[in-house]
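K.L.:
heads up, no residue letters with this:
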């Protein structure tokens, strides 16, 4: 796989993507995967939203996510929403 595309993620909505931060195991649940307009490049821009339980808002950064079907990949995650149960993080591919 040369680069990730939206179709790699669509079958995995509501599945866990694992990560580690400061020796702590984290679970990110993919809650949304959607296209973002059109592009003149070969890849359609898209957005992913992940939910992570807990009250700590982790800083925007590159996180190494692991998924049983997709494998391991680095992604820049930005916290965009928070509620009593956890935090929503967004990744944009363009």
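P.N.:
Good, I have the coordinates. Just so you know, these numbers come straight off a predicted model, no measurement behind them. Numbering: from 1, shown residues only.
K.L.:
Only C-alpha atoms from now on, for both contacts and neighbour counts.
P.N.:
Noted.
K.L.:
List the contacts of stretch 76-83.
P.N.:
57-63, 87-92 (C-alpha atoms under 8 Å, 6 or more residues apart in numbering).
K.L.:
second one coming, line it up with the first:
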């Protein structure tokens, strides 16, 4: 995919993603893709952004690098951090800066 940008994910909000768990996968939904404030560093290669994924599972996965798969974007690895739990499941965030 090369240098990942917000534009890669903006059209996939609401789309299904499969998180590879080895012998099984965990379905997730991309619930949000939004820009973050610019850092002001010269020579920045991309604008920073945040992605929020929702899992319906009550089990909290540890923060780490996961392999994800999406029908539009294909397969890729992403570092996910659990950031919230509510009645619908667990919310994970990925930050790109």
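P.N.:
Here it is on my side, so go on. Nothing here was measured: the structure is a model prediction, and the numbers come from that model.
K.L.:
re earlier: what about burial for the contacts of stretch 76-83 of the first structure, which qualify?
P.N.:
57, 87, 88, 89, 90, 91, 92 (16 or more other C-alpha atoms under 10 Å).
K.L.:
Tell me the one of the contacts of stretch 76-83 of the first structure nearest residue 11 of the first structure?
P.N.:
Of all those, residue 11 of the first structure sits closest to residue 91, with 17.0 Å by C-alpha to C-alpha.
K.L.:
just the strands in the first structure please.
P.N.:
Along the first structure, the stretches classed as strands by DSSP state E are 16-21, 24-35, 46-53, 61-67, 71-82, 86-93.
K.L.:
tell me how far the second one is from the chain's mean position?
P.N.:
Read that as strand 24-35 of the first structure. 5 Å (C-alpha atoms, centre = their mean, to the nearest Å).
K.L.:
try stretch 51-65 of the first structure
P.N.:
The answer for stretch 51-65 of the first structure is 10 Å, by C-alpha atoms, centre = their mean.
K.L.:
Can you check which part of the second structure that stretch sits on?
P.N.:
Using TM-score structural alignment, stretch 51-65 of the first structure lines up with residues 54-68 of the second structure.
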